[in-house]
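[1] Okay, structure incoming, though there's no sequence with it:
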């Protein structure tokens, strides 16, 4: 099984090399909260997992993206195996995601509910399938737009222009104590998001279908030190595929440091601490390696996690580390 997991990660690592902006927010610490992209993780842990994050991208550039999110998910009827020779019981998971992403005059806000079903395949390997459904609201504040031509523009009517769309995501996740592999699709309905103006014309922004393929492996490298390489491939036609490579070191299941390489985009440094059975904190800094590095001073991201209903007083997550 170990060789199979490493092979999967290797295949994912060479999937693609080009980078270009996509509609979904760019996040650096997603590996600690894959629930954001894959609803199959709903209720994966033994407690209610709540996470709050703020990301300030490309500091120094006016109108650069700023992202906030809150996620929460918990298991339902989750039972442990009676002993190590028996499979754990199947269980359900539910959750919710609220996020907002502002770039210049454009604001995108989403809210969705999630459900997942977790099925033990063997004594050590589990699989889950999940769905998320909700709404995405795109808004443009036209008072922040500047036009450099005399021809009337469909967005020049003034005020705020809003459009609500239905959002649907699906995901699969296979996981154990030391590996995980997942695939998910978001914005699958590809509902057209038209910013309707009081003027004659209409400006439209269609949703892109997004696909995420992830893989990670955890192995003991030294005494009390685990290494966790991981990779994520992001596809959103017609944008080129994006790929992230990550490596983190976890010490004593309390403190972790890591680094990521986002091809042709950024180098990322990360650090985090599992403070208690209730609280954990993560911070990351992105240094641009594209031409944008001349005009910005980097990207900051903070994630604060809370473990509620944590009766077993787990400090380091068992399944999403």
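    In hand now; what should we look at? Fair warning: this is a prediction, and the values are worked out from it, not measured in the lab.
[2] C-alpha only now, for contacts and for neighbours.
    Noted.
[3] Quick one: neighbours of the closest residue to residue 273 other than its chain neighbours, just the number.
    Counting by Cα to Cα, 6 or more residues apart in numbering, residue 273 lies nearest to residue 255, which is 4.6 Å off, once chain neighbours are set aside. Residues lying near residue 255 (other Cα atoms under 10 Å) number 18.
[4] List the contacts of residue 255.
    By Cα atoms under 8 Å, 6 or more residues apart in numbering, the contact set of residue 255 is 271, 272, 273, 274.
[5] Inside helices: which ones of those residues?
    The helices, defined by DSSP state H, take in nothing from these.
[6] Among those, which are located in strands?
    Residues of these located in strands (DSSP state E): 271, 272, 273, 274.
[7] Would you format these as JSON lines with distance to residue 134 and neighbour count included?
    Converted to JSON lines, the ones in strands among the contacts of residue 255 look like this (distance: Cα to Cα, whole Å; neighbours: other Cα atoms under 10 Å):
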{"residue": "271", "distance to residue 134": "32", "neighbour count": "18"}
{"residue": "272", "distance to residue 134": "31", "neighbour count": "19"}
{"residue": "273", "distance to residue 134": "32", "neighbour count": "19"}
{"residue": "274", "distance to residue 134": "31", "neighbour count": "19"}
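[8] Please produce CSV containing those, extended by distance to residue 298.
    Listed next are the ones in strands among the contacts of residue 255 as CSV, based on distance: Cα to Cα, whole Å:
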residue, distance to residue 298
271, 16
272, 19
273, 22
274, 25
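[9] Residue 114: which of those is nearest?
    Looking at the ones in strands among the contacts of residue 255 and their distance to residue 114, the nearest is residue 274, at 25.8 Å (Cα to Cα).
[10] Is it correct that the closest one is in contact with residue 281?
    Yes. Using Cα atoms under 8 Å, residue 274 makes contact with residue 281 at a distance of 6.6 Å.
[11] Identify the residues contacting residue 220.
    Residues near residue 220 by Cα under 8 Å, 6+ apart: 226, 227.
[12] Toward the C-terminus, what is the element adjacent to the helix or strand that contains it?
    Following DSSP states H and E, one finds residue 220 within strand 219-222. Sequence order places strand 225-236 as the next helix or strand after strand 219-222, per DSSP H and E.
[13] Comparison target, given below:
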């Protein structure tokens, strides 16, 4: 639903203002399980060449809280008059991590806890690129670019995204019940973890009145989603992701809700 979250080059690909919000809860049967919230706002210029974006991301996992704020600029280079573009995007922002002492069950005078909270704000940036037509989209991004200049960040961090690539193609049938059929393949690099491949399918029925999606992840988990769009402005999507094969015997999966509003 919100490609800007993975790639700053996708900021402002639609003209005008667009707002997105998402909430995800993982392993709800586990005390202190992770939860994530994301809010973004993007703007696309009337000539479709300039895009801007602002994102806010908050994550809570156990006693640790992480907040990230980024601003983005994108340039959409038109290749012809038929809607083909090459997109370039850059994001820059700050991240803050801290321990919520109200959730600590142990010795709150432990110096390691206090030292964690005394760390400085972390500045970072992302780069993205894409090629788009009315049907085909090929894109890639390099998040957390600071790691290229400070190798110590790579050695001390786990489970952070290192690169992202995707290709998708839309089969259009404007006069039928099934209007859009879009298979999509993504490849995600994860620091100090095996890379993940996602194979998904997005469908739209009766214009965009009914949205259905399914994704298979090479972590042996599956995501299914359903949603709708009201008057081509307001969209709501619900997702459920089953647990990975390593966790299926211990807890339930992930639940996510996404909202989008396009200002006309």
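    That came in fine, so what should we check first? The structure displayed is predicted, hence computed values, not measured ones.
[14] Could you give me the buried positions within the strand holding residue 220 of the first structure?
    Using 16 or more other Cα atoms under 10 Å as the test for burial, strand 219-222 of the first structure gives no buried residues.
[15] Also stretch 252-269 of the first structure?
    Buried positions in stretch 252-269 of the first structure, judged by neighbour count with 16+ other Cα under 10 Å: 253, 255-269.
[16] between the residues you listed, which is closest to residue 112 of the first structure?
    Residue 112 of the first structure lies nearest to residue 262 out of these, by Cα to Cα, at 27.6 Å.
[17] The closest one matches what in the second structure?
    With TM-score structural alignment as the criterion, residue 262 of the first structure lines up with residue 217 in the second structure.
[18] ok, now residue 98 of the first structure?
    Using TM-score structural alignment, residue 98 of the first structure lines up with residue 56 in the second structure.
[19] residues near that match, how many?
    Residues lying near residue 56 of the second structure (other Cα under 10 Å) number 18.
[20] so where does the closest residue to it other than its chain neighbours fall, helix or strand?
    Leaving out its chain neighbours, the residue that sits closest to residue 56 of the second structure by Cα to Cα, 6+ apart is residue 69, at 4.7 Å. Residue 69 of the second structure is part of strand 64-78, with elements assigned from DSSP H and E.
[21] residues of that strand that come out buried?
    Quick answer for strand 64-78 of the second structure (16+ other Cα under 10 Å): 64-65, 67-76, 78.
[22] Kindly reformat these as a markdown table containing distance to residue 185 of the second structure.
    Shown next, in a markdown table, are the buried residues of strand 64-78 of the second structure (distance: Cα to Cα, whole Å):
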| residue | distance to residue 185 of the second structure |
| --- | --- |
| 64 | 32 |
| 65 | 31 |
| 67 | 29 |
| 68 | 27 |
| 69 | 28 |
| 70 | 26 |
| 71 | 27 |
| 72 | 25 |
| 73 | 25 |
| 74 | 23 |
| 75 | 24 |
| 76 | 23 |
| 78 | 24 |
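[23] what's around the aligned residue in the first structure for residue 256 of the second structure, how many residues?
    Under the alignment (TM-score structural alignment), residue 256 of the second structure pairs with residue 301 of the first structure. Neighbours of residue 301 of the first structure under the rule other Cα under 10 Å: 21.
[24] swap in residue 5 of the second structure?
    For residue 5 of the second structure, using other Cα under 10 Å, the count is 18.
[25] what do we get in the first structure for it?
    By TM-score structural alignment, residue 5 of the second structure lines up with residue 36.
[26] What segments of the stretch 101-250 of the first structure are strands?
    106-120, 126-141, 160-175, 179-186, 192-196, 202-206, 210-217, 219-222, 225-236, 239-251 (DSSP state E, counting those that start in this stretch).
[27] Might you report the residue contacts of the residue nearest to residue 305 of the first structure when sequence neighbours are not counted?
    Leaving out its chain neighbours, the residue that sits closest to residue 305 of the first structure by Cα to Cα, 6+ apart is residue 51, at 4.4 Å. Counting by Cα under 8 Å, 6+ apart, residue 51 of the first structure makes contact with 69, 70, 71, 72, 303, 304, 305, 306.
[28] Identify the residue of the second structure aligned to the fourth one.
    Right, residue 72 of the first structure. Aligned partner of residue 72 of the first structure by TM-score structural alignment: residue 41.
[29] correct me, but that match touches residue 18?
    Yes. Residue 41 of the second structure lies in contact with residue 18 (Cα under 8 Å); the separation is 5.7 Å.
[30] Secondary structure element for the residue nearest to residue 305 of the first structure, which one?
    Under the criterion of DSSP H and E, residue 51 of the first structure resides in strand 48-56.
[31] Let me know the next secondary structure element after that strand.
    strand 66-76.
[32] Please say which position in the second structure the residue nearest to residue 305 of the first structure maps to.
    Using TM-score structural alignment, residue 51 of the first structure sits opposite residue 20 in the second structure.
[33] now swap in residue 241 of the first structure and tell me
    By TM-score structural alignment, residue 241 of the first structure lines up with residue 195 in the second structure.
[34] And for residue 213 of the first structure?
    Mapped onto the second structure by TM-score structural alignment, residue 213 of the first structure lines up with residue 165.
[35] related to what we said a few turns ago, nearest spatial neighbour of the match of residue 241 of the first structure, skipping sequence neighbours?
    Excluding its sequence neighbours, the residue lying closest to residue 195 of the second structure (Cα to Cα, 6+ apart) is residue 189, at 4.7 Å.
[36] doesn't residue 144 make contact with that neighbour?
    No. If you go by Cα under 8 Å, residue 189 of the second structure and residue 144 don't touch, sitting 12.0 Å apart.
[37] List the contacts of residue 189 of the second structure.
    The contact partners of residue 189 of the second structure, by Cα under 8 Å, 6+ apart, come to 161, 162, 163, 164, 195, 196.
[38] for whichever residue in the second structure pairs up with residue 274 of the first structure, what are its contacts?
    Taking TM-score structural alignment, the alignment pairs residue 274 of the first structure with residue 229 from the second structure. By Cα under 8 Å, 6+ apart, the contact set of residue 229 of the second structure is 208, 209, 210, 211, 235, 236.
[39] Can you give me the neighbour number for the match of residue 72 of the first structure?
    Counted with other Cα under 10 Å, residue 41 of the second structure comes out at 21.
[40] nearest residue to residue 207 of the second structure other than its sequence neighbours?
    residue 179 (6.0 Å).
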